[in-house]
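**Student:** Structure here, sequence nowhere to be found:
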């Protein structure tokens, strides 16, 4: 028997990515709504309740509305919005971030898909907090740059418009009010006492992402070797998250573009007592669509990496 899956918001950037990974799979049957009925509540409710699993690629309020339309206790929900990422009633859908999380996801009926930036940050920091290397009370900063597809259709149109000024859109920083919606997610799931100082940027590249956390060894409970060992142990055996080598000449924004992989790097200067932790991922892959497909596989009891680009 195949799993019936409905993507609510399939016309958006993330929805398209997910559809591409699911189309043609023999273990999945996609439920579709005609274009002229995509915003019809009755049509959406029918599809939501007919599905074994639903993936929501919607704004926060629309995602909450979609959940309210489900009138059964059978349909499993994977929400790619930020609406439920710190809600304790939902299982946080980052299988690798904590021991036992895969088992939790296999039992879950409500799963919150992680954000792209938090995925990189948490992959680097959560195991180190858990191992006692990074004190929970240590103030952290995180620098991150994403491809412009992370801004959705409006930003894609801006960057790809005929005659777009490359100089004006080559690289820009944002979230200068320091209240980005990803920060609570980072703090909560890393187990930090303080919100990290988040410094995101967007570059003139369609997809790809680098997330960096700088650390001073004097403020940690361990060495650079301890950091590498903790990360290697946390992701041992994973086909998706891997601790890569430390050759800086190989690291680019597009390091994992077009894949659903997550590569982690530890660059250290013991003499200076400084470390730069870097995560490379595709903002549309492990940062969005790939993560949703991985979570779908887990909640439906399917092969975890089926449909992923590794």
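**Tutor:** Received the coordinates, thanks. Computed from a predicted structure; not experimentally measured. Residues are numbered from 1 along each chain as shown.
**Student:** Please count neighbours and contacts with C-alpha atoms only from this point.
**Tutor:** Will do.
**Student:** what sits up against stretch 1-12?
**Tutor:** Applying C-alpha atoms under 8 Å, 6 or more residues apart in numbering, the contact partners of stretch 1-12 are 15-16, 18-19, 26-32, 44, 47-48, 50-58, 152-153, 300.
**Student:** end-to-end on it?
**Tutor:** 29 Å (C-alpha to C-alpha, to the nearest Å).
**Student:** before we move on, what about stretch 154-173?
**Tutor:** Using C-alpha to C-alpha, the end-to-end distance of stretch 154-173 comes to 17 Å.
**Student:** just stretch 229-238 next, same as before
**Tutor:** 15 Å.
**Student:** buried ones in that stretch?
**Tutor:** By neighbour count on 16 or more other C-alpha atoms under 10 Å, the buried set for stretch 229-238 is 230-232, 234-235.
**Student:** Can you work out which other helices and strands pack against the longest helix seen in the chain?
**Tutor:** Longest helix of the chain, by residue count under DSSP state H: helix 116-130. Secondary-structure packing of helix 116-130 (3 or more C-alpha pairs under 8 Å, 6 or more residues apart in numbering; DSSP states H and E): helix 183-190, strand 209-216, helix 224-234, strand 262-269, strand 274-281.
**Student:** Now do the next helix or strand after it against strand 274-281, angle only.
**Tutor:** Downstream of helix 116-130, the first helix or strand assigned by DSSP states H and E is strand 141-147. Angle of strand 141-147 versus strand 274-281, following axes from the mean of the first three to the mean of the last three C-alpha atoms, to 10 degrees, is 30 degrees.
**Student:** Got a quick PyMOL command for the buried subset of the contacts of stretch 1-12?
**Tutor:** PyMOL command restricting these to the buried ones, with burial defined by 16+ other C-alpha under 10 Å:
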select buried, resi 15+16+18+19+28+29+30+44+47+48+50+51+52+53+54+55+56+57+58+300
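**Student:** Who are the contact partners of the closest residue in space to residue 75 that isn't next to it in sequence?
**Tutor:** Closest residue in space to residue 75, ignoring its immediate chain neighbours: residue 52 at 4.8 Å, by C-alpha to C-alpha, 6 or more residues apart in numbering. Applying C-alpha under 8 Å, 6+ apart to residue 52 gives the contacts 3-5, 74-76.
**Student:** let's bring in a second model and compare:
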């Protein structure tokens, strides 16, 4: 029997990408409501009651309201949630949906009722920093700067429209007040005690993302140690790979993982200069959003983790 899944907010960028990955799967039955009733709480409640899992592709406040709506349907409704918004990423009672982050995460996701999908920038930053903190190569209170560039689809419909009608600049830096919505989750999920400085940017390409962590090298933290630590942490992972060596003069293409659920890590620099840059490349709509949601859905339903990916 197919598992019943409701995408609340399927008309948005993330929802459409999830829909595309789930349509045609024989093991998934999509629960839908009429487009004109997509904001009707009665219709949405009925859909949640009919589904095993609801995937929330909504603004933060609407995601919180959706969970409250389901909770008000009574004890007979046991729908589980994957929330793709920022609303619950650091909330108590929610499992963080990054299967590769630590031992036991897959089991925690598989058994959870409430799973919060990681953010796109957060996925790249946490993938780099968390293993290095756990291994003692980065101190929790170390002052870090994380730089990143994303395709414009990460900004939602308004920013997409700006680029499609030609009114947006070819590149811009933002988040300059250091209040970016991904910072709390990056700080908490990496094990950092000091909030990093985060410098995000948007480029004139639709999808793709590169996240960079510059580091000063020191005793015990050379290029080989950084690379070996990341490779050991992600050994055997299907959707995260660590390149064996950064190429001299390498040009990092933020679109290289587009259309996949892959995240690629690489370490660059020169021990003689005492400086390194660790880079994560991912599709902001793949492993950074919709692909991750489908990966978590598969785990929660006890299916092949790579199904639809």
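**Tutor:** Right, received. Where do you want to start? Not measured: the values here are computed from a predicted model.
**Student:** before we move on, back to that, buried only: go through the contacts of residue 52 of the first structure for me.
**Tutor:** Listed as buried from the contacts of residue 52 of the first structure are 3-5, 75-76; burial here means 16+ other C-alpha under 10 Å.
**Student:** What lines up with residue 105 of the first structure in the second structure?
**Tutor:** Aligned by TM-score structural alignment, residue 105 of the first structure pairs with residue 109 of the second structure.
**Student:** so which of the contacts of residue 52 of the first structure persist in the second structure?
**Tutor:** Using both residues aligned by TM-score structural alignment, their matches' C-alpha atoms under 8 Å, the second structure keeps these contacts from the contacts of residue 52 of the first structure: 3-5, 74-76.
**Student:** so the aligned partner of residue 5 of the second structure in the first structure is in which element?
**Tutor:** When the first structure is aligned by TM-score structural alignment, residue 5 of the second structure is paired with residue 5. Element membership for residue 5 of the first structure, per DSSP H and E: strand 3-8.
**Student:** how distant is that strand from the center of its chain?
**Tutor:** When distances are taken as C-alpha atoms, centre = their mean, to the nearest Å, strand 3-8 of the first structure is centred 20 Å away from the chain's centroid.
**Student:** Same check on stretch 251-262 of the first structure?
**Tutor:** Distance, centroid of stretch 251-262 of the first structure to centroid of chain: 13 Å (C-alpha atoms, centre = their mean).
**Student:** and which of the kept ones among the contacts of residue 52 of the first structure is nearest to residue 250 of the first structure?
**Tutor:** Distance to residue 250 of the first structure, by C-alpha to C-alpha, is smallest for residue 5 among those, at 38.4 Å.
**Student:** Report the separation between the closest one and residue 31 of the first structure.
**Tutor:** Between residue 5 of the first structure and residue 31 of the first structure the distance is 6 Å, computed by C-alpha to C-alpha.
**Student:** Next, show the common contact partners of those two.
**Tutor:** residue 51.
**Student:** ok, back up a step: okay, and the longest helix of the first structure goes to which residues in the second structure?
**Tutor:** Going by TM-score structural alignment: helix 116-130 of the first structure matches residues 120-134.
**Student:** Report the mean deviation for that stretch after fitting onto the first structure.
**Tutor:** Superposed on the first structure, stretch 120-134 of the second structure shows a mean distance to its aligned partners of 0.4 Å (mean C-alpha distance after the TM-score superposition for the first structure).
**Student:** got a list of contacts for that stretch?
**Tutor:** Contacting residues not belonging to stretch 120-134 of the second structure are listed as 98, 101, 138-140, 146, 148, 182-183, 185-186, 189-192, 209-213, 226, 229-230, 233, 263, 265, 278-282, 284-285, 287-289 [C-alpha under 8 Å, 6+ apart].
**Student:** Recalculate using a threshold of 7 Å.
**Tutor:** 101, 138-140, 182, 186, 189-191, 211, 229-230, 233, 280, 284, 288-289 (C-alpha atoms under 7 Å, 6 or more residues apart in numbering).
**Student:** what are the ranges of the strands in the stretch 51-200 of the first structure?
**Tutor:** For the stretch 51-200 of the first structure, strands defined by DSSP state E, counting those that start in this stretch occupy the ranges 53-56, 76-79, 91-92, 110-112, 141-147, 171-173, 197-203.
**Student:** hmm, back to that, what's the first helix or strand after the strand holding residue 5 of the first structure?
**Tutor:** The helix or strand immediately downstream of strand 3-8 of the first structure is helix 13-22, counting by DSSP H and E.
**Student:** Show me what whatever helix or strand comes next after that following helix is packed against.
**Tutor:** Using DSSP H and E, the helix or strand that follows helix 13-22 of the first structure in sequence is strand 28-31. Strand 28-31 of the first structure is packed against strand 3-8, with contacts defined by 3 or more C-alpha pairs under 7 Å, 6 or more residues apart in numbering; DSSP states H and E.
**Student:** how big is the offset of the strand it packs on relative to the second structure?
**Tutor:** Mean deviation of strand 3-8 of the first structure relative to the second structure after superposition (mean C-alpha distance after the TM-score superposition for the first structure): 0.3 Å.
**Student:** so that strand versus helix 13-22, what angle?
**Tutor:** With the same axes, to 10 degrees as the basis, strand 3-8 of the first structure and helix 13-22 are set at 160 degrees to each other.
**Student:** before we move on, back to that, tell me the one among the contacts of residue 52 of the first structure nearest to residue 36 of the first structure.
**Tutor:** Minimum distance to residue 36 of the first structure across the contacts of residue 52 of the first structure is 19.8 Å, recorded for residue 5 (C-alpha to C-alpha).
**Student:** Including distance to residue 40 of the first structure, could the contacts of residue 52 of the first structure go into JSON lines?
**Tutor:** Formatted as JSON lines, the contacts of residue 52 of the first structure follow (distance: C-alpha to C-alpha, whole Å):
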{"residue": "3", "distance to residue 40 of the first structure": "24"}
{"residue": "4", "distance to residue 40 of the first structure": "20"}
{"residue": "5", "distance to residue 40 of the first structure": "18"}
{"residue": "74", "distance to residue 40 of the first structure": "22"}
{"residue": "75", "distance to residue 40 of the first structure": "20"}
{"residue": "76", "distance to residue 40 of the first structure": "21"}
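**Student:** Looking at those, which is nearest residue 165 of the first structure?
**Tutor:** residue 5 (41.1 Å).
**Student:** That closest one and residue 291 of the first structure: what is the separation?
**Tutor:** Between residue 5 of the first structure and residue 291 of the first structure the distance is 16 Å, computed by C-alpha to C-alpha.
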